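**Student:** With the sequence up front, the predicted model follows.
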Amino acid sequence: MAGLTLTSFGGAGTVTGSKHLLQSPAQTLMVDCGLFQGIKNLREANWRPLPIPGDRVDAVVLTHAHLDHTGYLPRLVRDGFSGAVHCTPATRAVAEIILRDSAHLQERDADFVNRKKATRHSPALPLYDDGDVTRALARFEVHPPHTPFSPLPGVEATFRSAGHILGAATVTVDWHGRTVAFTGDLGRYDDPLMFDPEPIERADVLVTESTYGDRLRNATPAIEALERVVTEGIARGGTVLIPAFAVGRTQLILYHLWQLRRAGRIPRVPIFVDSPMAINAGELLRDFPDDHRLDPALTDEMFAVAKYTRDPAESKEISADRSPKIVLSASGMATGGRILHHLAAFASDPRTTIVLAGYQSVGTRGRSLADGARFLKLYGEWVPVNAHVEDLHMFSAHADGDELIRWMSGFTRPPEHGFVVHGEPQAAESLRLRMRREFGWDATVSVPNRVYSIGG
C-alpha cells in the first residue's frame, strides 16, 4: 500500500524507549510505548512531547510488558490517547505490576525533591501518576497468541511467542496487503523457564531488536557460573548481592538456585527475594501455567527455596545483617528500588559479591559496575566499591547474535527490507552486516524520528 511509513520515536540508536509508529494517510498504529531509561539525556527525553500528539495515535500494540516497552503508556493517555492497547493476557497482568510500580516511584521521587527543595521546578511533578495508570489499563484488550485481531479497520495483527518474559510476543501486522513483523525482544533458545521464540515464516518488512547483535554468550552454562560465584562469595563470609530484574530474571535465578540447593552444590545460607514487584511477578507463573515450562508443583517447590520480604523494615534488617546470605533485589540495572540501600550497605565490603545478571544500559549504576567503577553515587554520597563484581551476562533474557540469526533463518520467504532497532550503535550495525552477509538481506539501522517509506 502506497503511503505506509515506519518511524521510531524510541528504541532506535539505543536499547530503551521503544516506540515504533506505523502510519498511513488515514490511520496510525504504535507498536510498543516505552519509557527511556539510563543516562540523563535519555531520561529527559520522556518529558519532551512526541512528534505526534497522543490523540493522533489510533491504537497501540505491545510486544511485552517491560518498562522500556510499556512505561510511556500512562503519559500517552494523559496526553490524549483514547484508543485500545492490544497485548497478550500475560502481558496485561505483568504490565499492571510494572506500570503501578513506575507511577509509585515517580510520585515518591517528586515528593522527595520537593521536600528537599532540590528541584528547579516548583513543584516537581511525576511524569504520570497512579490515576493515569488506571486509565491506561482500562484501555487494554487482550488476545492469545496465534489468534488474529484487528487493531484498526482493515489491519490484522497476530502474536506469536517470543520467549524473553511471561507474555512476550512477536507481532505481525498485515496492513492492506503489506506485512510488517516486529520481534519485540526475542528470548533465548533452551531457556529453562520460557519457551523458545517461535519463527515467523513471511513478512515484507522486518523490524528486529539488536541488543546483543554484536555478542555471543559465554559458553559456560549459567548454572555453573552461578554455582561458582555463590560458592566463592559465601566462602569469603560475605553477602552475594544480585540486582535482578523483577520480571523474568529473578524467577530464572531462583530456578537455578533451587536446582543448586537441592543438588547440594551451594552452601545452605538464607536466600532473600527483597522486591515486592518481583514477588508479585513470580506469582503470575501460577496464574499463567501454559506460558512457561514449569508445572505447578515444580513452581511451588522452586519458590520455597527463598524468603520473601515486602515490608521495608524487613528489607532494612537484611542490609543490617552481615552474615553470609544471597539477596535478589530490584532493579536489575541498579537505577532505583531497594537494591540501592543494599549496595550502600555492602558495596564497600571486600567480602561482598555483586552479581550482574543481564544487560546494563549506558548511564546506569549497573553499567558503571560492569565497567569497573570504584565508586557509586548512592543517596547523594560516593560509596567505594570494594566488592567483587561478577558480570554473568549469560543470564540475559535477550537472544545473542547467533540466536537472532537462528530465529531469522525461520523465514521461508525473505523480507524485502529489515530495520534494526533496540541496540547500541555497534550492536545494531553488527547485526545489520550479518543479515546482509549470511542472508543477503537489505537492512537499515533505524535513525530516531526518521520517516521510512515501507508501502511499496
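**Tutor:** Done, it's in.

**Student:** only C-alpha atoms for contact and neighbour calcs from this point on.
**Tutor:** Fine.

**Student:** where along the stretch 301-450 of the chain do the strands fall?
**Tutor:** Residue ranges of the strands in the stretch 301-450 of the chain, as given by DSSP state E, counting those that start in this stretch, are 307-308, 325-329, 353-356, 375-378, 381-384, 388-391, 417-421, 443-445.

**Student:** what's the closest of these to Gly17?
**Tutor:** Shortest distance between Gly17 and these, using CA to CA, is found for strand 417-421: 10.9 Å.

**Student:** for the closest one, packing partners?
**Tutor:** The helices and strands touching strand 417-421, judged by 3 or more CA pairs under 8 Å, 6 or more residues apart in numbering; DSSP states H and E, are strand 205-209, helix 425-439, strand 443-445.

**Student:** For the shortest one, which helices and strands make contact with it?
**Tutor:** Meaning strand 443-445. Packed against strand 443-445 by the contact rule (3+ CA pairs under 8 Å, 6+ apart) you find strand 417-421, helix 425-439.

**Student:** got another, please set it beside the one above:
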Amino acid sequence: MGFSLTFLGGTGTVTGSKYLIEAHDKRILVDCGLFQGFKQLRLKNWSPLPVAPATIDAVVLTHAHLDHSGYIPLLVRNGFKGPVYSTPATRDFCSILLPDSGHLQERDAEFANKHGFSKHRPARPLYTQRDAEACLESFKPAKFGEDIAISHDITARFRPAGHILGAATVQLTIGGTSILFSGDLGPPNSATMLDPAPVRHTDYLVVESTYGNRIHDKEDPEDQLAEVITRTAAHGGTVLIPAFAVGRAQTILFHLDRLKQENRIPDLPVFLDSPMAIDAGEIFCAHLGDHRLTEDQCRTSCGVAEYVREAEKSKALDANKMPKVIISASGMATGGRILHHLKYYAVDERNALVFTGFQAGGTRGSAIVGGAQAVKIHGAYVNIRAEVHNLHMLSAHADAEQILDWVKNIETPPRRTFVTHGEPFASDALRRRISEELGWDCIAPAMNDRADLE
C-alpha cells in the first residue's frame, strides 16, 4: 500500500514548513511552522489548513525555530489532540519560544491598537501566550537514535542535524518504506554544534535548500567580527547584532568570549538584551553532549554578556552613549526589542548593524542587508545610515556544497528527491545540481502539491 506526501508549506519560501504524510489511515505532520516575511506569506497563517487539525494523528518536529514549530499552538487550539514528537532540547526550546511568540503577538496587537497603525480594527494576535503554554502538554520527547512508534507499522527516528541544539533529521519508516526529512542542516565543523549525521539509505528524500545557490565565505568569522567591532568602537559607535535567540545568540557569545580572551577586540561591554536568549543559554548549558562545548565553555561564554531582562533596562541601553555591543532578538528584525534599538542606532553612521545569517524575503533584515535606505518600524520609516554587514559564515545553515556533501552520504539513489525550504532560485539551483551531478530523480514542489509514493 502506498502513501502520500503533501507540501503545506516550506515550498518557494524558507518559512511555514509543514509536510503532511497520509499513510494507512494515519495523518502525520512533519514540522508545523509559521509563515514569515512577505505579507502574502504571513496572511497564510490566518487561513485554515486544508486538513482539519483534529484529523491529524501526530506531529514530528525537526527543531524549535518558529518557521518549523510556531504554528503548533494554533493547531492545538483548533482541535489537534495527538502527540508532538521532538528531541528533548527541542521541547525545552519550544517551552520558551512558543509562549514568547504568543506574548509578542499579543503585545504587537496592543501596540497597534494603541497607536492606530493597523489596518485591522481591532488588531488581534494569531494566538496568545496561554494558547502556546497549553500546547506544550502535547510534547513527547525522544532521544536521537530511538525508534518512535507512531502506529503499529509507522516509526520515526531522529538523528543530529547540526543547525541548533536539538535539531534533527527525521526518517519515517512506513510499512518498510522510508522517507527522510533533512529539516534544517547545519554546516560541518561548527564551533559549537554537532555535524549533521550521515544517513546511508532512504527510499525518498525531502531536503532543504536555504543556501541552495550560495557558498559561505571561508573567512574566519571571528576575524570579520573583530574588524567590525574594533572599527565601530574607534568611531565611538555601538554594534547592534540582531540574532535568533535560540542558537545564534549562544554562538555569537562564544565567539565574543574568545575574541575578548585573546584581546582581539576592545574590552567593550556586551549586553544580551533578550529574556528568551538568556533562558536559551541555560538550556544550552543543560544539554551537554548535544553540542561541542564543555560545561565550563558554556558558562564562560554566557558570562561574557550582561543580561538585560527588564524592559526599562532595555530602553536605558538606547540612552547610553558609550560604545558597546548589543545582541537582541529577532534575527531578521521582524519583531521584539531589536526594533526599538534599530530606531535609535540605525540612523547614526557611527554605528554598525551586524546580521548573522539568512534573511528571508519580505523581512526588515532582508531589506536592510539588501541596501534599503529606510525601513518601516511601528508605522513610521527609519533611515538606515549605520554600516550594515551580514556575516554568512556565522549562519547555522549549511551552504550548497555542504548540503550536497550530506546528500551524497546516501549510497543508493532515492526513488525521488524533493527540494524544499528555499527561495525559488535557491531550490531550483540545488535541484539542478542533484539532478545533473548525481543523476537522481529530483523535483522542487510547489505549495499544496501532493505526491503519491509507493
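**Tutor:** Looks like it came in fine. Worth saying up front: this structure is predicted, and the values here are computed from it rather than measured.

**Student:** Now the TM-score, please.
**Tutor:** The TM-score (TM-score structural alignment, normalised by the length of the second structure) is 0.98; 454 aligned residues with a CA RMSD of 1.1 Å.

**Student:** out of the helices and strands packed on strand 417-421 of the first structure, deepest packed?
**Tutor:** strand 205-209 (a mean of 24; mean count of other CA atoms under 10 Å).

**Student:** just to revisit the earlier point, I'd like to know which of the helices and strands packed on strand 443-445 of the first structure lies nearest to Leu376 of the first structure.
**Tutor:** Between Leu376 of the first structure and these, the shortest separation by CA to CA is 26.0 Å, and it involves helix 425-439.

**Student:** tell me which residues in stretch 444-452 of the second structure are buried?
**Tutor:** For stretch 444-452 of the second structure, the neighbour count (16 or more other CA atoms under 10 Å) marks 444-446, 448, 450 as buried.

**Student:** Same question for stretch 337-348 of the second structure.
**Tutor:** Those would be 337-339, 341-343, 345-348, for stretch 337-348 of the second structure by 16+ other CA under 10 Å.

**Student:** okay, among those residues, which ones form the most distant pair?
**Tutor:** Greatest spatial distance in these: Arg337 and Asp348, 18.3 Å, computed using CA to CA.

**Student:** how close does the residue nearest the centre of the second structure get to Ala396 of the second structure?
**Tutor:** With distances taken as CA atoms, centre = their mean, His65 lies nearest the centre of the second structure, 4.0 Å away. His65 of the second structure sits 12 Å away from Ala396 of the second structure, taking CA to CA, to the nearest Å as the criterion.

**Student:** ok, now Thr177 of the second structure?
**Tutor:** The value you get for Thr177 of the second structure to Ala396 of the second structure, if CA to CA is used, is 31 Å.

**Student:** So those two - more neighbours on which side?
**Tutor:** Using other CA atoms under 10 Å, the more surrounded residue of Thr177 of the second structure and Ala396 is Ala396, with 23 against 15.

**Student:** who's in contact with the closest residue to Trp175 of the first structure other than its chain neighbours?
**Tutor:** With CA to CA, 6 or more residues apart in numbering as the criterion, Trp175 of the first structure has its nearest non-adjacent residue at 4.9 Å, and that residue is Val155. Counting by CA atoms under 8 Å, 6 or more residues apart in numbering, Val155 of the first structure makes contact with 173-176.

**Student:** Which among these count as buried?
**Tutor:** 173-175.

**Student:** For Arg56 of the first structure, state which of those is nearest.
**Tutor:** Nearest member of those to Arg56 of the first structure, counting by CA to CA, is Trp175, at 18.1 Å.

**Student:** circling back to that earlier point, can you convert the helices and strands packed on strand 443-445 of the first structure into a markdown table and add a column each for distance to Ala370 of the first structure?
**Tutor:** Listed next are those as a markdown table, based on distance: least, CA to CA, whole Å:
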| stretch | distance to Ala370 of the first structure |
| --- | --- |
| strand 417-421 | 23 |
| helix 425-439 | 17 |
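
**Student:** So what touches the host helix or strand of Val229 of the first structure?
**Tutor:** In the assignment (DSSP states H and E), Val229 of the first structure maps to helix 222-235. Outside helix 222-235 of the first structure, the residues that touch it by CA under 8 Å, 6+ apart are 239-240, 256, 260, 265-267, 324-326, 351-353, 355, 390, 392, 394-395.
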